[in-house]
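>>> next come a sequence and a model predicted from it.
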Amino acid sequence: MDSRNFLTFSLCLLLIFVNKLKTSASSFGFDPTRVTQLSWTPRAFLYKGFLSNDECDHLINLAKGKLAKSMVTDNISGKRVDSEERTSSGMFLYKRQDDIVANVEAKLAAWTFLPEENGESLQILHYENGQKYDPHYDFFHDQKALQIGGHRIATVLMYLSNVKKGGETVFPMWKGKTTQLKDGSWSECAKQGYAVKPRKGDALLFFNLHPNATTDPTSLHGSCPVIEGEKWSATRWIHVRSFGRSFKKQSECVDEDESCEKWAKNGECEKNPTYMVGSETDHGYCRKSCKACSS
């Protein structure tokens, strides 16, 4: 094949690829014209109107009545522990829980160009007055966490409600060339770096790793305290590899997290049965503490 034919062949392949992307994007309601690049340090992008009002309300309704105190991952042990740094409440859905959840997950894959199977289950979070999450990293420090899917390469925060004041997502180590101007509508917390206001339906995508796969310290981020109103959000953490654990036989009475016993005492078996006990399509991680199988 000569160079002219090779160029023609390459252009044809490119056109086919672009058309497939357009078809895939349109089928999930993905509109790239709504995406704005916010920052390169860290790499952050805002998709205005990523979720419809109905999708936002549906995700909130799935979580109501099943919320528990949010936990954090200990940097040394990798265990889930309670912390005053994070005072929200939340719960995990399970993957493709219903048609709406499945569509949201597919849209996320189409937007981020990251495989759907690399994502964790959606976590729904609720912040009441004064509740917050201090600045932290989403990439891991402990080797145990890295064994399951590797680092979290990207994070998507989907805002499910408007907040009258506060509740912004802030990047304290942002390194932009110009200062982000903020008036009195911003909280003092938001003035400590580049910040994004929670708007119902909007989605914020940022990368925790550099393109060379090293961790990005400028991805440090936090959720500012809610000052007026309440904040609902959905988080999707996306790993560098397919995310999942080795499945135990459902007949085995085992706990796969050190906090299972504590969570069970707090009523999580009833509040979040899909994660704790499992279902026909999802694996339960705390079957022993929930007394869901014979010992």
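Arrived safely, thanks for sending. Quick caveat: nothing in here was measured; it's all calculated off a predicted structure.
>>> contacts, neighbours, all on C-alpha from now
Fine.
>>> for residue 45, helix, strand, or coil?
Following DSSP: H, G, I helix; E, B strand; the rest coil, the label given to residue 45 is strand.
>>> all helices in the chain, in order from the N-terminus.
All helices of the chain, identified by DSSP state H, fall at 3-27, 53-63, 99-112, 143-146, 260-265, 268-271, 273-276.
>>> switch the ones you listed over to CSV; also include distance to residue 222 and mean neighbour count.
Converted to CSV, those look like this (distance: least, Cα to Cα, whole Å; neighbours: other Cα atoms under 10 Å):
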stretch, distance to residue 222, mean neighbour count
helix 3-27, 30, 12
helix 53-63, 21, 16
helix 99-112, 21, 18
helix 143-146, 21, 15
helix 260-265, 25, 17
helix 268-271, 26, 20
helix 273-276, 25, 22
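>>> OK, contacts around the nearest residue to residue 158 once chain neighbours are set aside?
Distances taken as Cα to Cα, 6 or more residues apart in numbering put residue 203 closest to residue 158, at 4.2 Å, once the chain neighbours are dropped. Counting by Cα atoms under 8 Å, 6 or more residues apart in numbering, residue 203 touches 46, 47, 48, 49, 50, 51, 156, 157, 158, 159.
>>> and if we set it to 6 Å?
46, 47, 50, 157, 158 (Cα atoms under 6 Å, 6 or more residues apart in numbering).
>>> cool, residue 55 as well?
Counted by Cα under 6 Å, 6+ apart, residue 55 has zero contacts.
>>> one step back: nearest to residue 229, out of the helices of the chain?
helix 53-63 (15.4 Å; Cα to Cα).
>>> mind checking how far that closest one is from the chain centre?
16 Å (Cα atoms, centre = their mean, to the nearest Å).
>>> so it versus helix 99-112, what angle?
Relative orientation of helix 53-63 and helix 99-112, computed by axes from the mean of the first three to the mean of the last three Cα atoms, to 10 degrees: 120 degrees.
>>> distance to residue 152 for the helices of the chain - can I get that in TSV?
Putting the helices of the chain into TSV (distance: least, Cα to Cα, whole Å) gives the following:
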stretch	distance to residue 152
helix 3-27	24
helix 53-63	23
helix 99-112	13
helix 143-146	9
helix 260-265	23
helix 268-271	25
helix 273-276	20
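>>> of these, which approaches residue 40 most closely?
helix 99-112 (15.5 Å).
>>> re the thing from before, and the helices of the chain: which comes nearest residue 85?
helix 260-265 (18.9 Å).
>>> what packs against the closest one?
Contact partners of helix 260-265 among helices and strands, from 3 or more Cα pairs under 6 Å, 6 or more residues apart in numbering; DSSP states H and E: none.
>>> second structure for comparison follows:
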Amino acid sequence: MIRFVGLIFLIVLVQDCDSMDSVNFATDYYSSSVLGLLKLLEIERQFMEEFVGHADVLQEKLDNLQMYIDSLDRTKHESHKERERFVSNPLNAYGLIRRLQQDWPKWQNYTKKPLGTAQLQGMEELLLKAPDNHDMTESLKSMDRIERTYDLPASQIARGLLQHQQYDTQLSVRDCLALAQHKNVSGDYIRASMWYREALRHESEPNAEIINAVLGNPLEGVEHQFASAIIIRELGLSGKSLSRTRMQGVASHFLTNSKPQVVDAFIRHYLAESDEGIAKELGTLQTPPTSREFGCRGLYAKRTNLVCRYNSTTTPFLRLAPLKMEEISHDPYIVMYHQVLSDREIGEMKQLAQPMTNGLSGSIEANNSEPLEVVARIAWLLEASPFRERLNLRIGDMTGFDVSEFKALQVANFGVGSYFKAHFDYLTNRIVDTSISQLGDRTGSLIIYAGEVQQGGATIFPDIQVMVPPQKGNSLFWYNTFDDSTPDPRSLHAVCPVIAGSRWTVTKWLHQWPQMFLKPCSPRPRAVERKS
């Protein structure tokens, strides 16, 4: 009997893992969560320590060389007569011969002596942990996701202005160029031109000559790339059906064969043009927002006839300790419970969730353009603990459901720009062999927000136009099925890209069969049946 129950548990766990759709747990990508970015910050801190240590050793070497040169205390001999007088002195002549024969060879050997090798080895080992191409690509995609979803101009992002929130960080010229190149390769030429323009307009960085001597001149050839992106955009608006390769060829021919002054005038015109002027000439960046983007921007209409109250009736325990409940939607039923998780419990949760694995799902191949389903780092709390037992009891009080058959909790941490595409939580359409669904479909979903998210990261229901910002300590609950257990397509939901903050969540799915005698089994409403 125990073995059978264990098998059921594993089957259901696999089904709930499948909610992340083709999750890949193999590779430790930094870009998938704030936790990963914290690791990168520590790696950079250690690298900077090694770098400074190496520079200190080299500085000491330079100081020693300067000290010896200063010890010679020799005046500069401007003329041949002065030099002749100097070497005519027997003491000077002797000292000159001895230094060149004995001292200078040793100083030369000293300059060749490898110093700071320990620091160099440390930096080399740290760079083995540096982000790979996938992380770089995902970071660029995250920035693009934020830019598109929230309709943010490149000029504002570059200066640290995100949705009317001014940050004290600004993008460097190389940051702008990386974004421009990414959009250029993906075929988004108008946004590419905007980022090229930001790079070309960027103020010269302090000590730019020294930095460019090491890193290379970032603006070399960028003016032509900027002009090429504009030309290709104009060709795309011409109404002619030209392939991408053909348009690139036309742009290259113009830039190569036109007089330099003509090309220069073309570039200067668009550099000096305002954003509004470019929008008129090249077409606006703005496209009609999707329902998802509309919700992420906070543009859904506010619902009325909703109240906040203390819930003291779901379970007998709530008569002693009622929960603050906010109605989000009457039909379908969505509610928010306030202050269900304390800061102490959040710290306890994070300790239990270590280590976390990547929950990247969907396509992660460079040559596949299919978007990821979800970008986050996840952990399952499978082992019994006071925290897990306490939270399951609290979930039972909030929902009135029996959670004893499946006590596992899923913890997730989303990175900057991370998201979860629109999806359903119910499993009906995913299960081929219904015999494996031992606990039934996911009749309800509950998310507890456990992180500070300053901007973005909202949970949205695009079909019913409901947006719920993530508020630390609060819990969102909704039904995925009708009372007759058939799927409710109105439960389609998504997670908006995180702009700023660390989105931690605890997710619990409430399954059908344990609630057989707890949840009403009313006929499906005819009005809803007609709509779907």
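The structure has been received and is ready for your questions. A quick note: this is a predicted structure, and the numbers were derived from the prediction, not measured.
>>> and the gap between the counterpart of the residue nearest to residue 158 of structure 1 in structure 2 and residue 262 of structure 2?
Using TM-score structural alignment, the equivalent of residue 203 of structure 1 in structure 2 is residue 475. Residue 475 of structure 2 sits 61 Å away from residue 262 of structure 2, going by Cα to Cα, to the nearest Å.
>>> go on, residue 396 of structure 2?
From residue 396 of structure 2 to residue 262 of structure 2 the distance is 72 Å (Cα to Cα).
>>> in the stretch 101-250 of structure 2, which spans are helices?
104-112, 117-127, 133-149, 154-158, 173-186, 189-201, 208-215, 222-237, 244-257 (DSSP state H, counting those that start in this stretch).
>>> got the buried residues for the shortest one?
In terms of neighbour count (16 or more other Cα atoms under 10 Å), helix 154-158 of structure 2 has its buried residues at 154, 157, 158.
>>> cool, and the second one?
Residues of helix 117-127 of structure 2 classed as buried: 119, 120, 122, 123 (neighbour count, 16+ other Cα under 10 Å).
>>> next: the longest one.
In terms of neighbour count (16+ other Cα under 10 Å), helix 133-149 of structure 2 has its buried residues at 135, 138-149.
>>> now the last one
Buried residues in helix 244-257 of structure 2, counted by 16+ other Cα under 10 Å: 247, 248, 250, 251, 252, 255.
>>> what range does it cover in structure 1?
So helix 244-257 of structure 2 sits over no part of structure 1, by TM-score structural alignment.
>>> pick the one among the buried residues of helix 117-127 of structure 2 closest to residue 37 of structure 2.
For the buried residues of helix 117-127 of structure 2, the nearest to residue 37 of structure 2 is residue 123 (18.7 Å; Cα to Cα).
>>> hmm, back to that, can you put the helices of the stretch 101-250 of structure 2 in a markdown table and add distance to residue 389 of structure 2?
Formatted as a markdown table, these follow (distance: least, Cα to Cα, whole Å):
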| stretch | distance to residue 389 of structure 2 |
| --- | --- |
| helix 104-112 | 65 |
| helix 117-127 | 40 |
| helix 133-149 | 36 |
| helix 154-158 | 44 |
| helix 173-186 | 46 |
| helix 189-201 | 50 |
| helix 208-215 | 54 |
| helix 222-237 | 58 |
| helix 244-257 | 58 |
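>>> can you say which of the ones you listed is nearest to residue 282 of structure 2?
Among these, helix 222-237 sits nearest to residue 282 of structure 2 (Cα to Cα), with 6.2 Å.
>>> got the angle for the closest one vs helix 244-257?
Going by the same axes, to 10 degrees, helix 222-237 of structure 2 makes 130 degrees with helix 244-257.
>>> out of the helices of structure 1, which comes closest to residue 84 of structure 1?
helix 260-265 (17.1 Å).
>>> gap between residue 155 of structure 2 and residue 227 of structure 2?
18 Å.
>>> swap in residue 406 of structure 2?
59 Å.
>>> more neighbours, the two?
residue 227 (25 against 19; other Cα atoms under 10 Å).
>>> which residues touch the residue lying closest to residue 296 of structure 2 once chain neighbours are set aside?
Sequence neighbours aside, residue 496 is the residue nearest to residue 296 of structure 2 in space, at 5.7 Å (criterion: Cα to Cα, 6+ apart). The contact partners of residue 496 of structure 2, by Cα under 6 Å, 6+ apart, come to 296, 419, 457, 458.
>>> quick check: the farthest pair among these?
For those, and using Cα to Cα, no pair is farther apart than 296 and 419, which are 11.0 Å apart.
>>> kindly provide the distance from residue 179 of structure 2 to residue 247 of structure 2.
Distance from residue 179 of structure 2 to residue 247 of structure 2, by Cα to Cα: 21 Å.
>>> repeat that for residue 192 of structure 2.
15 Å.
>>> also residue 313 of structure 2?
67 Å.
>>> and if you look at residue 214 of structure 2?
35 Å.
>>> of the contacts of residue 496 of structure 2, which is the nearest to residue 37 of structure 2?
Within the contacts of residue 496 of structure 2, the smallest distance to residue 37 of structure 2 is 15.8 Å, found for residue 419 (Cα to Cα).
>>> looking at it, the closest one is touching residue 497, isn't it?
Yes: with contact defined as Cα atoms under 6 Å, residue 419 of structure 2 reaches residue 497; the gap is 4.5 Å.
>>> distance to residue 442 of structure 2 added to the buried residues of helix 154-158 of structure 2, as CSV?
Shown next, in CSV, are the buried residues of helix 154-158 of structure 2 (distance: Cα to Cα, whole Å):
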residue, distance to residue 442 of structure 2
154, 42
157, 40
158, 43
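>>> among these, which one sits closest to residue 65 of structure 2?
When the buried residues of helix 154-158 of structure 2 are compared against residue 65 of structure 2 (criterion: Cα to Cα), the nearest one is residue 158, at 43.8 Å.
>>> check contacts around the spatially most central residue of structure 1.
When Cα atoms, centre = their mean is applied to structure 1, the residue found nearest the centroid is residue 236 (2.1 Å). Contacts here follow Cα under 6 Å, 6+ apart; on that basis residue 236 of structure 1 touches 122, 155, 156.
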